[in-house]
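>>> Please find the sequence and the predicted model below.
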Amino acid sequence: MSQTPALTSTPENLTGLLLSLTDRTLLLPNVAVAELIPYRPVAKLANQPDWCLGQVAWRDLRLPLLSFEAASGAPLQFDRNNTSARVAIINALGGRAHVRFLAVLVQGIPRSMRVTPDLESAEVPLGPLELAAVKHQSEIVKIPDLIALEEKLAEIGVI
């Protein structure tokens, strides 16, 4: 009788997306990004910090649009006339039943990246919303803490 080897669901590599921001590049799992849409005008929210740019309309929803860089403590660097600006619709991970998506301002179109076990970590300072940094070719990319980002939005009452 031959034995069937145990099935493992650990893939040898995953596909990630590199999201360019004004001052850094983020690496997210491909499945974390629900959709990429062109930047569109936002509905401003009263009494919100600069990093919360307002609410953007997407599929009959109003999602909080944020600047990841400014939410991490960097100065807000957003030119509303920038034609390369896009909005990444991110799947929410925080377990709130009423929050399924967040919107993050990005610069340009995300690039695909193979994430393999031999990806080298980068010893660089991390911001408050960053979990880790890795080297990809000649670039340092940061892995964001999406749950902490969602918590930050909850703290200001927009979700």
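Looks like it arrived, so ask away.
>>> CA only for contacts and neighbour counts going forward, please
Fine.
>>> And the closest residue to Gln48 other than its chain neighbours, how close does it get to Glu123?
Among residues not flanking Gln48 along the chain, Ile156 sits closest, at 7.2 Å (Cα to Cα, 6 or more residues apart in numbering). Separation of Ile156 from Glu123 (Cα to Cα, to the nearest Å): 32 Å.
>>> What of Ile37?
Ile37 is 33 Å from Glu123, where distance means Cα to Cα.
>>> Mind naming the longest helix for the chain?
When the chain is parsed with DSSP state H, its longest helix is helix 146-155.
>>> quick one, strands of the chain?
Taking DSSP state E as the test, the strands found in the chain are 14-20, 25-29, 33-38, 52-58, 61-66, 85-91, 101-107, 111-115, 130-136, 139-144.
>>> here comes the other one, which I'd like you to weigh against the first:
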Amino acid sequence: MTQAASTIASQIVPLNDEQMVLPNTAIAEIIDFSQLAAVPSAVRNRPEWLLGMLAWRGLSVPVIAFETMFGGKYAEPGSRTRLAVLNVVTGVPGVPFIAVPTRTIPQLMQIDQSAISVVEEPGEMHPAVACHVVIAGKTAIIPNLDEIERQVAETFAMKPPTGTKKKAAKKK
């Protein structure tokens, strides 16, 4: 009995100098790049990779520059720039989606084992990168979505200002 090769419906997402591979289910929607709102003032020490907030379907969605998150450079959006709105799977409180700018519309691709191979990179990879791969002759990054979501959650953690104390409720 032979086992059929499993294929995964994926999107090849063109970034500035890289390509990112995501399972199709990770992407909620691809939309035109629009004006971003400012980051809420409650977010202190805003990381460079947090570009702003997107008003999408009645929600405020953080827009992140994946390239900047792992040490690369983010290019200003062009006329073909889109936003890939990604589903958050680890349950970031108050942040059910994140958005990533893409150079153009991502390409849908059915990927099976024969079409992908892992590239061993010298040195230590950034925690936001799961691995580097070659797909159909092109290099790409598979992101560590758990780590990206952890960094977003850490950024949006609403902590009380230092020096304030909660008063204990008195029992009567």
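Sure, I can see it. From a predicted model like this one, the values you see are computed outputs, not experimental measurements.
>>> sorry, back to before: after superposing, tell me the mean distance of the longest helix of the first structure to the second structure.
Helix 146-155 of the first structure: mean distance to aligned residues in the second structure after superposition is 1.1 Å, counting by mean Cα distance after the TM-score superposition for the first structure.
>>> got the angle between that helix and strand 85-91?
Relative orientation of helix 146-155 of the first structure versus strand 85-91 (axes from the mean of the first three to the mean of the last three Cα atoms, to 10 degrees): 100 degrees.
>>> outside of helix 146-155 of the first structure, which residues touch it?
Contact with helix 146-155 of the first structure is made by Ala92, Leu93, Gly94, Leu102, Leu129, Ile159, as judged by Cα atoms under 8 Å, 6 or more residues apart in numbering.
>>> Buried residues in it, which are they?
Leu146, Ala148, Leu149, Glu150, Leu153 (16 or more other Cα atoms under 10 Å).
>>> again, but for stretch 87-101 of the first structure
Those would be Val87, Ala88, Ile89, Ile90, Asn91, Ala92, Leu93, Phe101, for stretch 87-101 of the first structure by 16+ other Cα under 10 Å.
>>> what's the answer for stretch 15-28 of the first structure, then?
Gly16, Leu17, Leu18, Leu19, Ser20, Leu21, Thr25, Leu26, Leu27, Leu28.
>>> Can you pick out the most distant pair from those?
Maximum pairwise distance among these (Cα to Cα): 15.7 Å, between Gly16 and Leu21.
>>> The first structure: matching residues for stretch 53-69 of the second structure?
On the first structure, the counterpart of stretch 53-69 of the second structure by TM-score structural alignment is residues 55-71.
>>> I'd like to know how far Gly72 of the second structure sits from Gln113 of the second structure.
29 Å.
>>> wait, Met69 of the second structure
The value you get for Met69 of the second structure to Gln113 of the second structure, if Cα to Cα is used, is 28 Å.
>>> which residues sit in contact with Ile142 of the second structure?
Met20, Val21, Leu22, Val129, Ala130, Cys131, His132, Val133.
>>> can I get those residues in a markdown table with distance to Glu76 of the second structure?
Conversion of these to a markdown table gives the following (distance: Cα to Cα, whole Å):
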| residue | distance to Glu76 of the second structure |
| --- | --- |
| Met20 | 18 |
| Val21 | 21 |
| Leu22 | 22 |
| Val129 | 22 |
| Ala130 | 25 |
| Cys131 | 26 |
| His132 | 24 |
| Val133 | 26 |
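>>> Between the residues you listed, which sits nearest Asn45 of the second structure?
Nearest to Asn45 of the second structure among those, counting by Cα to Cα, is Val129 at 22.7 Å.
>>> so the closest one makes contact with Ala140?
No: contact criterion Cα atoms under 8 Å: Val129 of the second structure and Ala140 do not qualify, at 10.5 Å.
>>> of these two, who's got more company?
Per other Cα atoms under 10 Å, whichever of Val129 of the second structure and Ala140 has more neighbours is Ala140, with 23 against 18.
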